[in-house]
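**Q** Mind looking at a prediction? Sequence and model below.
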Amino acid sequence: MKGDFIHQVKQLSRLLFLFLLLFIVLFGGLFYWVNRPPKPALEIDEIIPVVAVDDSIENGIHLATGFVDDEGMQATIQNCTNCHSAKLVTQNRMSREGWEATIRWMQETQNLWDLGNNEDLILSYLAKNYAPTSKGRRQNIDQTVWYELE
């Protein structure tokens, strides 16, 4: 008699476990079905415009990036602007050693790939066109007509 009671409790606990498992699966499926993202509508007639990159040079400046037009500019664009804006390069001024240290830092901490043969070309370009200058914060204002504030 005691063995029958224990057997019935075990069967009841298995049944409750299966019921709970079924409830979790059904509830999870219902939750996913209600909250699933909508499928995008695909239309055959839809035309996606292709935006062309402006590779024109004006006054010695590459218009799309702001880089100085010089030997090594294309290699610099291809290797630097994949990860960050060209502005991050053009706003900085460093010596060749400074640019090399920055590249090493990006390789060690930011997963920059090995630049291979392009490294010397890029370093030469950056050192020549984005070297430290002593022109100060901004150029002097060239204004010939002055007026008094009242």
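**A** Yep, it's here.
**Q** Going by C-alpha atoms from here, please, whenever you check contacts or count neighbours.
**A** OK.
**Q** Centroid-nearest residue for this protein?
**A** Centroid check for the chain by Cα atoms, centre = their mean gives residue 83 as the closest residue, at 5.5 Å.
**Q** ok, second structure coming up, stack it against the first:
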Amino acid sequence: MSEENKFKNQVKQIYRMLVVIWCVVLLGVVFAIYALVDPNFSAFNTDEELQAVLVENTIEEDDWDKIENGIHLRTGFVEDDGLMTVVNNCTSCHSAKMVTQNRMTKERWIATIRWMQETQNLWDLGNNEEIIVNYLAKNYAPKSMGRRANLENIEWYNLN
């Protein structure tokens, strides 16, 4: 075998080694990212383990509409007049998070309802619309931005 062929064979071997190393590094990076996203590696759990997690995180039927500290546990909505009307009409199509992450004026809530009716097949809410809009405008209105509230009930201490 000539020197040129030996050299070409060595380059091929080095190239193959680099490809293997690159693949191993890539797999390591993918594994590390997966470990960050799902530290419990739940995709690899057995059916029994997944069922146990589901049972643990399931709201009992008795607690389905339970309210604690002014919050509807199943949805996270604020307890107030019209709560169940909002739950029954809004969470049929989307999660409560879609509502709670938004803050709008009464006019914007109405405009959003109209948009959902025109483009998302939302039904006519009838008399419930006023109840829903009043609930949303009261409990999920825009927050005014400004200076933070004064600190109260603070136990001050001296730094030594």
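**A** It's in. On a predicted model such as this, the values are computed, not experimentally measured, just so you know.
**Q** What lines up with the residue nearest to the centre of structure 1 in structure 2?
**A** Here residue 83 of structure 1 is matched to residue 93 in structure 2, going by TM-score structural alignment.
**Q** Could you do residue 121 of structure 1 as well?
**A** Alignment note (TM-score structural alignment): residue 121 of structure 1 maps to residue 131 of structure 2.
**Q** Mean distance between the strand or helix carrying its match and structure 1 after superposition?
**A** Assessed by DSSP states H and E, residue 131 of structure 2 sits inside helix 128-139. Superposed on structure 1, helix 128-139 of structure 2 shows a mean distance to its aligned partners of 0.3 Å (mean Cα distance after the TM-score superposition for structure 1).
**Q** For that helix, buried residues please.
**A** If you call a residue buried by 16 or more other Cα atoms under 10 Å, then helix 128-139 of structure 2 has these buried ones: 129, 131, 132, 133, 134, 135, 136, 137, 138, 139.
**Q** thinking again about what came up before, quick one: secondary structure of the residue nearest to the centre of structure 1?
**A** Classification of residue 83 of structure 1 using DSSP: H, G, I helix; E, B strand; the rest coil returns coil.
**Q** gap between it and residue 7 of structure 1?
**A** Distance, residue 83 of structure 1 to residue 7 of structure 1, using Cα to Cα, to the nearest Å: 66 Å.
**Q** tell me which element residue 12 of structure 2 falls in.
**A** Per DSSP H and E: helix 3-37 holds residue 12 of structure 2.
**Q** Where in structure 1 does that helix align, residue-wise?
**A** Structural correspondence for helix 3-37 of structure 2: none found in structure 1, per TM-score structural alignment.
**Q** Off-centre distance for that helix?
**A** Remark: helix 3-37 of structure 2 is offset 37 Å from the chain centroid, using Cα atoms, centre = their mean, to the nearest Å.
**Q** helix or strand right after it?
**A** Remark: after helix 3-37 of structure 2, the chain's next helix or strand is helix 47-56, criterion DSSP H and E.
**Q** start and end residues in structure 1 for that following helix, please.
**A** Using TM-score structural alignment, helix 47-56 of structure 2 pairs with nothing in structure 1.
**Q** Buried residues, that helix. List them.
**A** Buried residues in helix 47-56 of structure 2, defined by neighbour count with 16+ other Cα under 10 Å: none.
**Q** Relative to structure 1, which residues correspond to the helix or strand just after that helix?
**A** As assigned by DSSP H and E, the chain's next helix or strand after helix 47-56 of structure 2 is strand 67-68. Mapped onto structure 1 using TM-score structural alignment, strand 67-68 of structure 2 spans residues 57-58.
**Q** distance from that stretch to structure 2 after superposition?
**A** Mean deviation for stretch 57-58 of structure 1: 0.8 Å (mean Cα distance after the TM-score superposition for structure 1).
**Q** Residues in contact with that stretch: which ones?
**A** 63, 69 (Cα atoms under 8 Å, 6 or more residues apart in numbering).
**Q** now the strands: where do they sit in structure 1?
**A** Secondary structure of structure 1, counting by DSSP state E: strands at 57-58, 61-62.
**Q** Please identify the deepest-packed of these.
**A** Mean neighbours per residue, mean count of other Cα atoms under 10 Å, is largest over these for strand 61-62, with a mean of 16.
**Q** And that strand against structure 2, how far off on average?
**A** Looks like 0.5 Å for strand 61-62 of structure 1 (mean Cα distance after the TM-score superposition for structure 1).
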